[in-house]
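Undergrad: no sequence for this one, just the structure:
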């Protein structure tokens, strides 16, 4: 198998009692990127899936405290290289009444498999 060197992300969605709703995955079209950028795109992928299912009052869990802080701030992010994806995620969160919360990576059996 050839290794592309491109970064990818994936995630799942489940109801509050653990029943599986769906999953998503994607690949960034850049050769070099940061773990933080990949985390932002994973959050974006989850928000896109929630939008496609037309769900509201959903909770997105992330093990990235930096992403959580950035999404919850109302300030400008003009100096961030990932400004566009951050602003789009904020829009999804506001429009769909979605909350975000921090979870420990060790407590998330589906993270980074």
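TA: In hand now; what should we look at? Computed from a predicted structure; not experimentally measured.

Undergrad: make it CA atoms for all contacts and neighbour counts henceforth
TA: Fine.

Undergrad: so the residue most central in space within the chain: helix, strand or coil?
TA: Centroid-nearest residue in the chain: residue 43, 0.8 Å away (criterion: C-alpha atoms, centre = their mean). Of the three states, residue 43 takes helix under DSSP: H, G, I helix; E, B strand; the rest coil.

Undergrad: can you pull out the helices in this structure?
TA: 35-52, 65-72, 83-95 (DSSP state H).

Undergrad: will you turn the ones you listed into TSV that also has distance to residue 59?
TA: As requested, the helices of the chain are exported to TSV (distance: least, C-alpha to C-alpha, whole Å):
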stretch	distance to residue 59
helix 35-52	10
helix 65-72	12
helix 83-95	10
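
Undergrad: comparison target below:
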């Protein structure tokens, strides 16, 4: 399946600092999530950020990284690279958020599909992304539809 990865680095008030996206071309969704995490960590490290709160919307990717689960899968080299970065001298906390809370990164992943294959560093957000950044800044969210039990 065609896949892209995206990450955004924000300050403590939610303002855009940096971002990147990658046109991976073809891979599964777990590998795309891991690429986004790896690219985001690399970008943050290269910019000198030393205290990060990372939010991911893929619970499986989070568990692979946090618990070093079964690295004998196709994503093992990416997970190893993530672990190597996490071992550097900085504070990184990785937490799970629902997809609705990660709209900007998802936008960048989709945006990447229209770019050449590979990593693209973004000093400014794409113009079409401004409405999402604004919605996040003012606390507007999307409703998550959850099934209601009939019990």
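TA: Ah, there it is. Predicted model, so just to flag it, every value in this text is computed and none were measured.

Undergrad: TM between them?
TA: Overlay of the two chains. TM-score (TM-score structural alignment, normalised by the length of structure 1): 0.83; 106 aligned residues with a C-alpha RMSD of 1.8 Å.

Undergrad: buried sites along stretch 35-49 of structure 1?
TA: 37-49 (16 or more other C-alpha atoms under 10 Å).

Undergrad: closest one of the residues you listed to residue 95 of structure 1?
TA: residue 47 (10.9 Å; C-alpha to C-alpha).

Undergrad: for residue 10 of structure 1, see how far away that closest one is.
TA: Per C-alpha to C-alpha, to the nearest Å, residue 47 of structure 1 is found 12 Å from residue 10 of structure 1.

Undergrad: ok, now residue 54 of structure 1?
TA: 20 Å.

Undergrad: looking at the two, which has the bigger crowd around it?
TA: residue 10 (20 against 9; other C-alpha atoms under 10 Å).

Undergrad: apart from its chain neighbours, what residue comes closest to residue 9 of structure 2?
TA: residue 18 (5.0 Å; C-alpha to C-alpha, 6 or more residues apart in numbering).

Undergrad: hang on, that neighbour packs against residue 11?
TA: No: contact criterion C-alpha atoms under 8 Å: residue 18 of structure 2 and residue 11 do not qualify, at 9.5 Å.

Undergrad: between the two, which is the more surrounded one?
TA: residue 18 (19 against 10).

Undergrad: what's the match for the more buried one in structure 1?
TA: Counting by TM-score structural alignment, residue 18 of structure 2 corresponds to residue 22 in structure 1.

Undergrad: residue 9 of structure 1 corresponds to which position in structure 2?
TA: In structure 2, residue 9 of structure 1 lands on residue 5 (TM-score structural alignment).

Undergrad: on that earlier part again, map the residue nearest to the centre of structure 1 onto structure 2.
TA: Residue 43 of structure 1 maps onto residue 37 in structure 2, by TM-score structural alignment.

Undergrad: pull the contacting residues for that match.
TA: Residue 37 of structure 2 makes contact with 7, 56, 82, according to C-alpha atoms under 8 Å, 6 or more residues apart in numbering.

Undergrad: so who does the closest residue to residue 6 of structure 1 other than its chain neighbours touch?
TA: Using C-alpha to C-alpha, 6+ apart and skipping the chain neighbours, the partner closest in space to residue 6 of structure 1 is residue 31 (5.0 Å). Applying C-alpha under 8 Å, 6+ apart to residue 31 of structure 1 gives the contacts 5-7.

Undergrad: turn the residues you listed into CSV, columns for neighbour count and distance to residue 27 of structure 1.
TA: Formatted as CSV, the contacts of residue 31 of structure 1 follow (neighbours: other C-alpha atoms under 10 Å; distance: C-alpha to C-alpha, whole Å):
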residue, neighbour count, distance to residue 27 of structure 1
5, 10, 10
6, 12, 7
7, 17, 6
